[in-house]
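>>> Just need the structure, nothing else, for what follows:
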Amino acid sequence: MSDAVVQPLFPSPGREGATVRLAEVISALTYALDLTEGQRPGHTLRTTLIALRLSEDLGLDAESRAALYYASLLKDSGCSSNAARMSALFGSDDQALKRSMRLVDWHDRWRLAMRTAKSCGIGLDPLSRIKHFLQVARTPSLTREIIQTRCERGAQIAHVLGFPTATGEAILHVDEHWCGLGHPVGLAGNDIPLLSRILLLAQTFEAYWIEHGVRGATEMARARRGTWFDPALVDRLLSWKSDQVWWDRLTDIVHLEQQVIALEPGLTPMVATPERLDRIAFAFAAVIDAKTPYTARHSTNVARYAVRIMGALGADAQTSRDVLRAGLLHDIGKLGVSNRILDKPAKLTDEEFVEVRKHPTWTLEILRHVQAFEHFADAAAQHHERLDGRGYPWRLSGEQVGTMARVLAVSDVYEALTANRPYREGLTVPAVVGIMSRDRGTAFDPHVLDAAIALAEGGVLAELAEVTENGFEALQHHGAPPPAARTVRAA
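Model prediction:
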């Protein structure tokens, strides 16, 4: 077994093929989940490989291994839902906090108190740090609630994506401990689902291994044997110490994703149908929008507005479907931005603006990594570009900004101005039209803006914001259908 080596973000060996496997799509999107958890790239994939080997050693059937496989890939899909709350409670960067707290032993009260004290109010004055520490110490029930929110949300997403009950159950109970002092329910021993027990050991061992090497991870597993972890599982995992070749594979970040895809349990790989891809995009839009209370339903509404605007411009069904997915995922890069910045009530500093303006780059890297989404990755990432070249992050101008990106730019700003936020009510349509019209031809494409204004003044966009059913077909047939005409340039 060798120490982990951290490699550059999102390396891709490049793959081709007409049929898109579900495992490929979910595996690629795990890099976004690693971002929101503050974990090193590949954390989820390495966890999956460890969990799968444990399941094989135990002789689990294909159905159970498949449930564990997708539970491992989606285990952190609920993590964005507690980011804002954790950041506010601790007064710290949610990503650094999550990475730090994943390493601490909750049962060691002294070490937990010390780690909590170090994690509270980072960058604040001493009095504020003490205030945050006392707030955390006095409300231990909040910790359970925060974990419960994350676990329940993750299980719900697994259900929405159509995975078996065992997958959601594994995610729901991933933080239960063998001794009964875990969360959210406090199950103990064999009452904890076996898949949850496997997943807890796999993810915790990986986190320690990447930070402290083999020795640190091994010592942790032995120390928590019988408290956190099922003793039999610890013994199984530590029996691999001499399998140097296998452990070295976990450091191969370039081929890590291929390893995970190749190990999908079952004789027939699950295919990512168009409907399933839509479902994945909607699910990850929910993950994105849960990151901060200021963006509730933002991605979903942007996508819906963009589909209708694209239709008004004469786009065909496939292009409209692409803009739907691009709209749903345009802010996926924000999962890499700290909630201390996203939720800051005051004006951002120059340094904080730099961090916020990185999110389109993250979006581009993540979506380019997904074979089924890479063809609209540029458009999704360009939603803050302007025709006059004053946008960000690439300062593109004119024809460098494609039609789909122009539609997303208008949709993004329209949604931001009309949506209700915790700190203000949404603006009226006339007010928004007045504001956006001032940037006609400079920030916004005149034809796209005119189409959006016509839909807004006709009440179509307001109706779309009230749609509760997800799915391209339902959206496409809501209200007046878009005309089937020419194909609009996608990038």
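
>>> Please make it C-alpha for all contacts and neighbour counts, starting now.
Fine.

>>> Helices along the stretch 301-450 of the chain, start to end?
With DSSP state H, counting those that start in this stretch, the ranges of helices along the stretch 301-450 of the chain come out as 317-329, 339-342, 350-356, 359-368, 377-381, 403-418, 429-437, 446-457.

>>> To check against the first, give me the structure of this:
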Amino acid sequence: MDTVTQASPPSLSPASASLHGHDTVTLAQAMGLLAIVGDLSMGQPIDASERASRLAARIALAAGGNAAASAHARMVSQLRWSGCTANAAGFATLLGDDVGGRHAMLGRTLTAQQAARLADITPLAEIHCEVSGDIAAMMGLPAPVEHGLRHVFEQYDGGGLPYGLQGDAVPAVVYHVALAGDVEILARVHGLTAALAMITRLGDVKYPAALVAQVLPHAQAWLEGLDTDVEAAALSDFLPLSVPLTLVADMIELKLPWLAGYSRRVALLVQQAAQLAGLPDADQRSLARAALLHGIGRAAVSNTVWERKGKLGGADWEAIRLVPYWTARAGSRIEGIKKDAHLASHVYERLDGSGYFRSLDADTLGMPPRLLAAAAAYVALRAPRPWRAAHEQASTLALLEAQVTGGRLDRAAVDAVLAATEGRAAATTTSARLLLSAREIDVLQRISLGETNKEAARAMRISPSTVRTHVESIFRKLGCSTRAAATLRALTLGLI
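All right, here's what the predicted structure looks like:
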């Protein structure tokens, strides 16, 4: 069977994708951030993908690959969960907990009942592979990396997803990455001896038995050397690229469709508010970047919590209170990101000490975190959520005023945010606007927020079949086959 391929989106240059001129990160930083978001989404330790990527690089070399093949394996391993936010809702529906359920799936500890629910997850695999492949293409990564990500769940025996490729039709990098992931995860969950036995049984099923035979004698030494082998951890420097930080924010928000574009809007608003408040350029830049980073920790919390329509329980709130903690932890692991991520982790702090996760108060919160909190609150209130409709401007102002008088939000910060909202305009470029019709953009806006064809049709007062026709046209024009990929592409182009 021939390997299945699809058209790739164009790579994004900072000039075309930049939000405000300061939103780029290095390739290594972007990949590190995406790896951590993936780990949190899959219920893994925050360094799991990084560790697996070092193993994958070694496995590629052991299999006879050159330095480029080793670097490709490392990159695919870092990004292999970059599509997992896009299908989180599907796994939450099937398993009741997308984070905990996928943790069990990777560790091979699913119950028989859970496994039965995953009998056919081809649509979820299609979403994941398309989005992760698109992310690689948008970052300008080598073709073998993109190709590997688009086929990352294929298996040697043809039982993989989404295309059922087998044998040599599966990219070799997929085998290197799958085996590395299993060594890292299964040894951690079951112990090395049991893990090696499980992996041996997967020979000529998930990956070639010959590859397993080459790797297993070295598994223990390689695992023991992961924390000290600096050379293996270094990212090859043949790709001196910068990547839009907006891409990281967009990937995070695919987890919850109703959040699409949220961090971008907060970033624009808080940067403008900081300018009006007279903050230095460095603070304006850091605030915009913090706004794009502040959702990292959200990946660690199950969709069932975020979308619960009733009152949240104590366990729910404990998980939510850790969201900014995970954001700060992610930043502390990636060189050059710590300062912005530290500021991002203050987004839910409040002047009266009632915020989280540090419970800071007015004595310790300076103007930057006060502005970030006010901007995030404003944007959230003006957007719909599963449990409520979007607030109109009047009710938004009233709710913000109540937060100010109650001593939770800062008066000057809220005033600056409100002043910034008065001069904001749509940023859709002319070229992007010509790509889709006005009606298609309206439809795209609705489906990007998670609405079904019927829900969009009802809101737009057109028939579901008309919506379906528009969706098909949108997919064709954007070169996508899933709604998640269309949302990611549309955000990048400034269409929504």
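
>>> List the TM-score for the superposed pair.
Here the TM-score for the pair of chains, by TM-score structural alignment, normalised by the length of the first structure, is 0.76; 410 aligned residues with a C-alpha RMSD of 2.9 Å.

>>> Mean neighbour count, the helices of the stretch 301-450 of the first structure: which tops it?
Compared across those, helix 377-381 shows the largest average neighbour count, a mean of 28 (mean count of other C-alpha atoms under 10 Å).

>>> What residue in the first structure is paired with residue 305 of the second structure?
In the first structure, the residue matched to residue 305 of the second structure (TM-score structural alignment) is residue 341.

>>> Out of the helices of the stretch 301-450 of the first structure, the one nearest residue 50 of the first structure is which?
Closest of these to residue 50 of the first structure is helix 359-368, at 23.5 Å (criterion: C-alpha to C-alpha).

>>> Just send the helices of the stretch 301-450 of the first structure back as CSV, with distance to residue 92 of the first structure too.
Below are the helices of the stretch 301-450 of the first structure laid out as CSV (distance: least, C-alpha to C-alpha, whole Å):
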stretch, distance to residue 92 of the first structure
helix 317-329, 26
helix 339-342, 7
helix 350-356, 14
helix 359-368, 20
helix 377-381, 28
helix 403-418, 26
helix 429-437, 35
helix 446-457, 39
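
>>> Trace residue 374 of the second structure over to the first structure, please.
Across the alignment, which pairs residues by TM-score structural alignment, residue 374 of the second structure is matched by residue 410 of the first structure.

>>> From residue 308 of the first structure, how far out is its match?
12 Å (C-alpha to C-alpha, to the nearest Å).

>>> Compute the number of surrounding residues for the alignment partner in the second structure of residue 175 of the first structure.
Aligned counterpart of residue 175 of the first structure in the second structure: residue 153 (TM-score structural alignment). Neighbourhood size, residue 153 of the second structure [other C-alpha atoms under 10 Å]: 24.

>>> what's the answer for residue 132 of the first structure, then?
Using other C-alpha under 10 Å, residue 132 of the first structure has 21 neighbouring residues.

>>> do residue 386 of the second structure as well
Residues near residue 386 of the second structure, counting by other C-alpha under 10 Å: 12.

>>> OK, contacts around it?
258, 307-309 (C-alpha atoms under 8 Å, 6 or more residues apart in numbering).

>>> Out of those, who's the most crowded?
residue 258 (20 neighbours).

>>> how far away is the closest residue in space to residue 403 of the second structure that isn't next to it in sequence from residue 297 of the second structure?
With sequence-adjacent residues excluded and distances taken as C-alpha to C-alpha, 6 or more residues apart in numbering, residue 403 of the second structure is closest to residue 409, at 5.5 Å. Distance of residue 409 of the second structure to residue 297 of the second structure, given as C-alpha to C-alpha: 22 Å.
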